[in-house]
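Visitor: Task: produce atomic coordinates for the following.
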Amino acid sequence: MRVFGIDCGTEITGFGVVDSDDSGPLTRIVCKTSGAIRLAKSKSLPERLAEVYCSLSAELERWQPEVVAIEEVFYSVNAKSALKLGQVRGVALLAAAQRRLPVAEYAPLSIKSSVVGYGLAKKEQVQFMVARLLDLPELPQPADAADALAIAICHLHTAQTLAFQEGRR
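Guide: Here you go, the predicted structure:
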């Protein structure tokens, strides 16, 4: 299974692609790519949203995932920031929907618990565990790309657990 993870942000939107490799005795998770879409503050919000949409669309076309995993909206003290983040999420969801890709959404606590084992883990802990789980030679940079990989890993863990549970019934 190939999963495209997206960590939405108003300044940097991270993305990451992972595959599950079932060819050996143990299932491995393999990193195919990760990166970040850096948005210029000097551009208007519509221009930045268009850039996120076009960039994610190009990456989805390039990597041909089976599913897109994205972080759920979290509640913020600053309503204006939450609204802008929601708009970025909207164009990310649109990019996936236009390719008729299923979308799985995960709460931040679930993502961190799945990858680190602790729902309140710090960004550095997420980066470290993502590097370990994917056997990367160095920490994924920027942290937003590591978060996107963590979201994709969370989806693979969830899918494997559900498949295992269904097999036991």
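
Visitor: C-alpha only now, for contacts and for neighbours.
Guide: OK.

Visitor: For this structure, which segments count as helices?
Guide: Along the chain, the segments classed as helices by DSSP state H run 45-63, 79-98, 108-115, 123-133, 143-168.

Visitor: Ignoring the adjacent residues along the chain, who's closest to residue 16?
Guide: Among residues not flanking residue 16 along the chain, residue 34 sits closest, at 4.0 Å (C-alpha to C-alpha, 6 or more residues apart in numbering).

Visitor: can you check residue 48 too?
Guide: residue 39 (6.0 Å).

Visitor: Would you do the same for the sequence below? I want to compare the two.
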Amino acid sequence: MPDGFPRRLRVLGLDPGLGVTGWGVIEAKANRLRHVADGVVETDAALALPARLAALHGALAGLIATWRPDEAAVEETFVNRNPLSTLKLGQARGVVLLAPALAGIPVAEYQATAVKRAVVGQGHAQKQQVQAMVRILLPGAAPGRADAADALAVAICHAHHRATAARLLRAP
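Guide: Below is the predicted model:
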């Protein structure tokens, strides 16, 4: 396309976590969204932190090789009350940002309120509202875990932001 945006954009949405990282793949073309796949990556809590981070990276690299996204979108995490939990989550988030970057895939980040606003229309929506809207916006999607639904919501948010950016570039 003349504006540099692909006609079909495949987005990998990621909801980072050390124990469970949600992922979702969608395709966006103009105003249409299509569910491709979703799931979670779980790491074994019995393993040492480096092994868990390596397992997370390996699983994400496999997802990227399988689904071949054009871009990735990651939800920004909030600061926890427990400093150790926050640090571990930050390390997992670093791996989640690194995996697509190493594959040469552009990575965008979105705050949870921006994701909720893009999907539900309100930045302080409840998780159940987000999950219900994901199912409405992506017919046929039935994520089995909340983390996967959250990842799909991040992908939807990114697709909406990219569509807006494309329209602005085409504006006179």
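
Visitor: re the thing from before, who wins for proximity to residue 73 of the first structure among the helices of the first structure?
Guide: For those, the distance to residue 73 of the first structure is smallest for helix 79-98, at 7.0 Å, taking C-alpha to C-alpha.

Visitor: So which elements touch that closest one?
Guide: helix 45-63 (3 or more C-alpha pairs under 8 Å, 6 or more residues apart in numbering; DSSP states H and E).

Visitor: The helix it packs on aligns to what range in the second structure?
Guide: Mapped onto the second structure using TM-score structural alignment, helix 45-63 of the first structure covers residues 49-67.

Visitor: same thing with stretch 105-115 of the first structure?
Guide: Under TM-score structural alignment, the match for stretch 105-115 of the first structure is residues 109-119.

Visitor: ok so, going back, residue 99 of the first structure versus the residue nearest to residue 16 of the first structure, what's the distance?
Guide: Computed as C-alpha to C-alpha, to the nearest Å, the residue 34 of the first structure to residue 99 of the first structure distance reads 20 Å.

Visitor: neighbour count winner among these two?
Guide: Per other C-alpha atoms under 10 Å, whichever of residue 34 of the first structure and residue 99 has more neighbours is residue 34, with 22 against 13.

Visitor: aligned partner of that one in the second structure?
Guide: Per TM-score structural alignment, residue 34 of the first structure is aligned with residue 38.

Visitor: wait, doesn't that match sit right on residue 146?
Guide: No - contact criterion C-alpha atoms under 8 Å: residue 38 of the second structure and residue 146 do not qualify, at 10.8 Å.

Visitor: Need the overlap of contacts for the two.
Guide: Residues within reach of residue 38 of the second structure and of residue 146 at once, by C-alpha atoms under 8 Å, 6 or more residues apart in numbering, are residue 22.

Visitor: Reformat the helices of the first structure as JSON lines; add mean neighbour count.
Guide: Output for those, formatted as JSON lines (neighbours: other C-alpha atoms under 10 Å):
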{"stretch": "helix 45-63", "mean neighbour count": "17"}
{"stretch": "helix 79-98", "mean neighbour count": "17"}
{"stretch": "helix 108-115", "mean neighbour count": "21"}
{"stretch": "helix 123-133", "mean neighbour count": "18"}
{"stretch": "helix 143-168", "mean neighbour count": "21"}
